[in-house]
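S.K.: prediction below, plus the sequence it came from.
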Amino acid sequence: MAASAPDQVDAPLPDALTGHWVDTRAPSAVRPYLKLARIERPIGWWLLLLPCWWAAGLAAIAAGKPFPDPWHCLLFFVGAIVMRAAGSTFNDIVDRKLDAQVARTRGRPLPSGQVTTRQAAAFMIALSLVGLLVLLQFNRFTIMLGIASLGIVAIYPYMKRITNMPQFVLGLAFSWGGLIGWSAAFGRLDPPAYLIYAAAIVWTIGYDTIYAMQDIEDDVIAGIKSSARYFGSWTREAVALCFALAAVLAGLATWSAGGGLIAWIGLAAFAAHLGWQVSRLNGAPPQLALRLFRSNRNAGLLLAAGFALDALVRAGF
């Protein structure tokens, strides 16, 4: 491991959960790798996982099954944690020089010298192999679909250098589970899958714009592009539009899959949560922006629960 001061290894990162076991109990030797994997920031894998569960719930409704396939949902859970870790490590390798210029990210393992680039790359490869093992548990169509997502994952870290909307590319990658969750059940893609994928994309643009509000001043200095910088004084309205589109597209997916009353109640709860976020957004300081961003886990779980419960009730359980 690259030489680093003990306080760099031990210090929690600004957007990490307070008192997380990674910062309090994990051995110092492995702590930088756990931070590369964002283990102490679980919101990322939740946001990667939720579109998988949305699509799995819709698939259960469409197939008349009482619940999403439990084995698939477990695989999605493991895969989301592992592939978010691999993607974050790759992102940190590419962004290590930019991260050193931003207050929120300069304490990360690579810019602070806690690990070398070679060590981070080896860690990323190991994580990717575990992700491949998870992917191989699905049908052939889903395996190929999962592999196809790697191109988007590979280009995402470079987008903040060349486009004002890197959040759109992040949405393409983070929402891929909306396709995977459906194809795992049917071995093909149908309109509900495309619609829930589109809903997840605009949802991602909205919540990641909130996240980017934390770094606007440092991003200007470092030359990093983001939707929060691009929208400027219209950020609240832009997020509101993204969230409204997410609700509408999720509604179309619900209708297309044949969702019933409980699915629509779940969608209404999801939309209400998004509206609550927008109501708090105007002039939000960085800590509030982070809390609102994290709250999207709860918003997504409301929708996932609505779909799963609707499948259960409609199947007569």
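M.R.: That came in fine, so what should we check first? Worth saying up front: this structure is predicted, and the values here are computed from it rather than measured.
S.K.: make it CA atoms for all contacts and neighbour counts henceforth
M.R.: OK.
S.K.: distance check, A184 against L312.
M.R.: Relative to L312, A184 is positioned 19 Å away (criterion: C-alpha to C-alpha, to the nearest Å).
S.K.: span of stretch 229-241 from start to end?
M.R.: Distances were taken as C-alpha to C-alpha; on that basis the terminal residues of stretch 229-241 are 17 Å apart.
S.K.: circling back to that earlier point, more neighbours: A184 and L312, which one.
M.R.: A184 (25 against 20; other C-alpha atoms under 10 Å).
S.K.: I figured the more buried one was touching F138, is that so?
M.R.: Yes. The pair A184 / F138 is scored as a contact, 6.2 Å apart, by C-alpha atoms under 8 Å.
S.K.: for H72, grab the count of nearby residues.
M.R.: Considering only other C-alpha under 10 Å, H72 is surrounded by 19 other residues.
S.K.: can you tell me the element it falls in?
M.R.: According to DSSP states H and E, H72 maps onto helix 70-94.
S.K.: any idea which element T204 lies in?
M.R.: helix 191-212.
S.K.: ok, M159 - contacts?
M.R.: Listed by C-alpha atoms under 8 Å, 6 or more residues apart in numbering, the contact partners of M159 are M165, P166, V169.
S.K.: try P111
M.R.: If a contact means C-alpha under 8 Å, 6+ apart, then P111 has R96, K97, D99, A100 as its contacts.
S.K.: buried residues of stretch 87-98, list them for me.
M.R.: When neighbours are counted by 16 or more other C-alpha atoms under 10 Å, the buried residues of stretch 87-98 are found to be G87, S88, T89, F90, N91, D92, I93, V94, D95, R96, L98.
S.K.: comparison target, given below:
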Amino acid sequence: MENPAAPSLPDAVRGHWAERWAPAYLKPYLRLARIERPIGWWLLLLPCWWSAALAAIAAGQPWPNPVHCLLFLIGAVAMRGAGCTYNDIVDRDLDTRVERTRQRPLPSGQVSLKGALVFLALQGLAGLLVLLQFNGFAIATGFASLGIVALYPFMKRFFWMPQIVLGLAFAWGALMGWAAAFGSMSWPAVLLYLGSIAWVVGYDTIYALQDIEDDEIAGIKSSARFFGERVKLGVGLCYALTVLFMSAAFAKAGAGPLSYAGLALFALHLGWQVARIDRGDGAGALRLFRSNRDAGLILFAAMVLDCLV
């Protein structure tokens, strides 16, 4: 470790506790896990919570299993950190060519490759301990996602839509809540998963607008570059598919009016994002990307209310 006091990255939350209070020797590792950027674990967690709520609706339960929801929270933080660490290990050379990423702990020398590998193993162990609290089918479902997670960092080198692979991984929680509740898989969860994939592709296309110029120089492929001037149309189509698949999931699970009302508010939020997209405004793209946490929480709250009613 060469520079534990290096400044936080441009898209980090200003004044985050990890930057203000964490010991200097831990800060580079917390940055490696993106702790100071909590939006990532929120976006990984929300499909898990949606799935748990959808399972509760289908089963006629008054609320999603609170123990499952807590375990998903812990697991999302651990596995998002592990995924980011793995991604940075794979991308440590590419990251030096992009303005926003060249100060990450590995390319900037704040963390050694050996230290990153040890840290990855510790986070993976934490995620495993969480996964083992579920039933056997849910455990197997969780393990099935690892191949996609391992593949994702390499896709941007040759696939114009790496966000699809990211979606396959980041939306996996839409299957996990149902698997944890029922010990099996069914169409409502599959449809929710498909909708969540489209959601991930949409919001990560917005996120990728921050790097579009540097990505062109470095030869990194992304959906933002693929859509080009038609990025609003591309994101709009992704979000339309999100709402379509989620509506089908609600219908299959027997959801009530409150769930559909929440989905309508969710859809309005997504439409607002599309209307505000500006290819030349990287800071605005980051704000729109982060706003998906609020959109997802609105939908989850409506589903929980549906359970109660």
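M.R.: All right, it came through fine. These numbers come from a predicted model, not from an experiment.
S.K.: TM-score of the superposed pair?
M.R.: Superposed pair, TM-score by TM-score structural alignment, normalised by the length of the second structure: 0.99. Supporting alignment: 309 aligned residues with a C-alpha RMSD of 0.8 Å.
S.K.: where in the second structure does the very next helix or strand once past the helix holding H72 of the first structure fall?
M.R.: Scanning the chain past helix 70-94 of the first structure towards its C-terminal end, the next helix or strand to appear is helix 96-99 (assignment: DSSP H and E). Alignment note (TM-score structural alignment): helix 96-99 of the first structure is matched to residues 92-95 of the second structure.
S.K.: by contact count, what packs against the helix holding T204 of the first structure?
M.R.: Contact analysis of helix 191-212 of the first structure by 3 or more C-alpha pairs under 8 Å, 6 or more residues apart in numbering; DSSP states H and E lists helix 43-63, helix 166-174, helix 177-186, helix 227-231, helix 235-257, helix 286-294 as its packing neighbours.
S.K.: same thing but at 6 Å, please
M.R.: Using 3 or more C-alpha pairs under 6 Å, 6 or more residues apart in numbering; DSSP states H and E as the contact criterion, the elements in contact with helix 191-212 of the first structure are helix 166-174, helix 177-186, helix 227-231, helix 235-257, helix 286-294.
S.K.: next, the mean deviation of that helix compared to the second structure.
M.R.: In this overlay with the second structure, the average offset of helix 191-212 of the first structure from its partner residues is 0.2 Å by mean C-alpha distance after the TM-score superposition for the first structure.
S.K.: with the second structure overlaid, how far apart is the following helix or strand past that helix on average?
M.R.: Following the chain from helix 191-212 of the first structure toward its C-terminal end, the next helix or strand by DSSP H and E is helix 216-222. Superposed on the second structure, helix 216-222 of the first structure shows a mean distance of 0.6 Å to its aligned residues (mean C-alpha distance after the TM-score superposition for the first structure).
S.K.: how much space between the aligned partner of G44 of the first structure in the second structure and S222 of the second structure?
M.R.: For G44 of the first structure, the equivalent position in the second structure is taken to be G40, counting by TM-score structural alignment. Here the criterion is C-alpha to C-alpha. By it, G40 of the second structure lies 18 Å from S222 of the second structure.
S.K.: of these two, who's got more company?
M.R.: Between G40 of the second structure and S222, counted using other C-alpha under 10 Å, S222 has the larger neighbour count: 27 against 20.
S.K.: any idea what the more buried one aligns with in the first structure?
M.R.: Going residue by residue (TM-score structural alignment), S222 of the second structure aligns to S226.
S.K.: which ones are touching its match?
M.R.: Residues in contact with S226 of the first structure, defined by C-alpha atoms under 6 Å, 6 or more residues apart in numbering, are N164, M165.
S.K.: now do 8 Å
M.R.: Contacts for S226 of the first structure (C-alpha under 8 Å, 6+ apart) come out as K160, T163, N164, M165, P166, Q167, T209, A212.
S.K.: count the residues that sit near the third one.
M.R.: The reference is to N164 of the first structure. The number of residues packed around N164 of the first structure, counting by other C-alpha under 10 Å, is 17.
S.K.: and for the second one?
M.R.: Look at T163 of the first structure: counted by other C-alpha under 10 Å, it has 16 neighbours.
S.K.: chain neighbours aside, what residue packs nearest to it?
M.R.: Nearest residue to T163 of the first structure in three dimensions, chain neighbours excluded: K225, at 6.5 Å (C-alpha to C-alpha, 6 or more residues apart in numbering).
S.K.: burial count for the one you found?
M.R.: For K225 of the first structure, the count of nearby residues is 21 (other C-alpha under 10 Å).
S.K.: so how far is P6 of the first structure from it?
M.R.: The value you get for K225 of the first structure to P6 of the first structure, if C-alpha to C-alpha is used, is 33 Å.
S.K.: was I right to think L258 of the second structure contacts C307?
M.R.: No. Taking contacts as C-alpha under 8 Å, L258 of the second structure lies outside contact range of C307: 9.0 Å.
S.K.: who's more crowded, the two?
M.R.: The neighbour comparison of L258 of the second structure against C307 (other C-alpha under 10 Å) goes to C307, with 24 against 18.
S.K.: excluding chain neighbours, give the residue nearest to the more buried one in space.
M.R.: Closest residue in space to C307 of the second structure, ignoring its immediate chain neighbours: P62 at 4.9 Å, by C-alpha to C-alpha, 6+ apart.
S.K.: give me the distance between that neighbour and V309 of the second structure.
M.R.: Between P62 of the second structure and V309 of the second structure the distance is 8 Å, computed by C-alpha to C-alpha.
S.K.: with that, I have no additional questions.
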